[in-house]
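Asks: Give me a model of this one.
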Amino acid sequence: MVMLDKTEREIVKLLQKDGRMSFVDMAEQIGVTEGTIRRKFYRLLEEGIIKIAAVTDPFEVGFNAPAIIGLNVDQSRIRDIVEQLTRLPRVHYVAMTTGIYDIIVYAFFADNRELASFLLEELSKIEGITNTQTSLVLDIYKQDFAFGLPQRQDEGRRRRRRSLPAH
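Replies: Okay, the predicted model is just below:
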């Protein structure tokens, strides 16, 4: 777990509003030096607490068949299955869940043929998947990653995730 100090929490909040905000602007708004912002920013980045990325509308860039796929799996193989899913290039989100599905996957495909190929040729090769349910995304009305930070002091900690391979 990592405890974020007040300045680090403010950096995260500002970047969630404007991921291109300069260190100078953040320093002015928070009331610290630009050097402090720079040092803390790179610590947050290096420790995997934040990632900086461009978020696109999948439909606008040619992914006309984004899908949400619910998976039921053999519980004894769940970690291995998660690791295999994270290595698939079309998969952009993998979460272990409670409820109807053991794992939820968000993946983006150019068209239904690419989606079908993924389901029949890639997903079906992963041993331990017992059931899948695929929902095609028809439109996206909100895609916001500025979810803020917990308000309670002790919620500034975050559980360290196991290191999974990058795809």
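
Asks: For the rest of this, base every contact and every neighbour count on C-alpha atoms.
Replies: OK.

Asks: wait, isn't residue 104 in contact with residue 72?
Replies: No: Residue 104 lies out of contact with residue 72 (C-alpha atoms under 8 Å); the separation is 9.1 Å.

Asks: So these two - more neighbours on which side?
Replies: Using other C-alpha atoms under 10 Å as the criterion, residue 104 and residue 72 rank with residue 104 on top: 22 against 17.

Asks: Let me know the secondary structure of the more buried one.
Replies: When classified by DSSP: H, G, I helix; E, B strand; the rest coil, residue 104 comes out as strand.

Asks: run this one through as well so I can compare:
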Amino acid sequence: MVVRYERCSRDGGWTSSTSSVAAFGRPRACGIPESTVRRRIAELVGGGTLMFEVEVDSRLYGRHLDVICRLDVHPAALGDVASALGSHPEVAFAATTTGVTGILAFLELADGAHLHRYLTERIGALPGVQRAETEIVAQWVKRAGPLVALRA
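Replies: Have a look, this model is predicted:
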């Protein structure tokens, strides 16, 4: 597998380069001092270019049911409903969307009874929610973070 990354050139500038994964992440294998790599990573993180995400298997904390939830929300309530969902521990992902429904959410729940309680007690209590459509995920085919295109 080949990856593209930036590396320090002999004149101290940064150039785009390609290397094997075996060498990537091991500064000495690339001929770059570890201190330079640490400094450059800190710069990239500080500038928002490099970010780290951790995905934890929800089954490890008792969430065995993944549910896709689409909410039909009155337009004036979109912001309030989206903010409320952001505070719910059951919501792994939420976004306002265009189309038939106004909000898409991925839920991580313990079981069917938890889904029922969540819909009736939490979603049903939100002003502006007119309808909820749910789909239980049978199997995730792909579940990953955003794909980032490599610079040319």
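
Asks: Overlay the chains and give the TM-score.
Replies: TM-score for the superposed chains, counting by TM-score structural alignment, normalised by the length of the second structure: 0.69, backed by 134 aligned residues with a C-alpha RMSD of 3.3 Å.

Asks: contacting residues for the residue nearest to residue 111 of the first structure when sequence neighbours are not counted?
Replies: Leaving out its chain neighbours, the residue that sits closest to residue 111 of the first structure by C-alpha to C-alpha, 6 or more residues apart in numbering is residue 65, at 5.0 Å. Residue 65 of the first structure makes contacts with 59, 108-112, 115, 136-138, as judged by C-alpha atoms under 8 Å, 6 or more residues apart in numbering.

Asks: so which of those residues hold up in the second structure?
Replies: Retained in the second structure by both residues aligned by TM-score structural alignment, their matches' C-alpha atoms under 8 Å are the following of those: 108-112, 136-137.

Asks: State the distance from the alignment partner in the first structure of residue 118 of the second structure to residue 143 of the first structure.
Replies: Matched across to the first structure, residue 118 of the second structure falls on residue 118, judged by TM-score structural alignment. From residue 118 of the first structure across to residue 143 of the first structure, the span is 24 Å (C-alpha to C-alpha, to the nearest Å).

Asks: Between those two, tell me which one has more neighbours.
Replies: Neighbours per residue, other C-alpha under 10 Å: of residue 118 of the first structure and residue 143, the larger number sits with residue 118, 18 against 9.

Asks: ok, that one to residue 26 of the first structure distance?
Replies: Distance from residue 118 of the first structure to residue 26 of the first structure, by C-alpha to C-alpha: 43 Å.

Asks: What of residue 9 of the first structure?
Replies: For residue 9 of the first structure, the distance to residue 26 of the first structure (C-alpha to C-alpha) stands at 12 Å.

Asks: Pick out whichever of those two has more residues nearby.
Replies: residue 26 (20 against 15).

Asks: Which strands and helices lie in contact with the helix or strand the more buried one falls within?
Replies: Residue 26 of the first structure belongs to helix 23-30 when assigned by DSSP states H and E. Helix 23-30 of the first structure sits against helix 6-17, helix 34-46, with contacts defined as 3 or more C-alpha pairs under 8 Å, 6 or more residues apart in numbering; DSSP states H and E.
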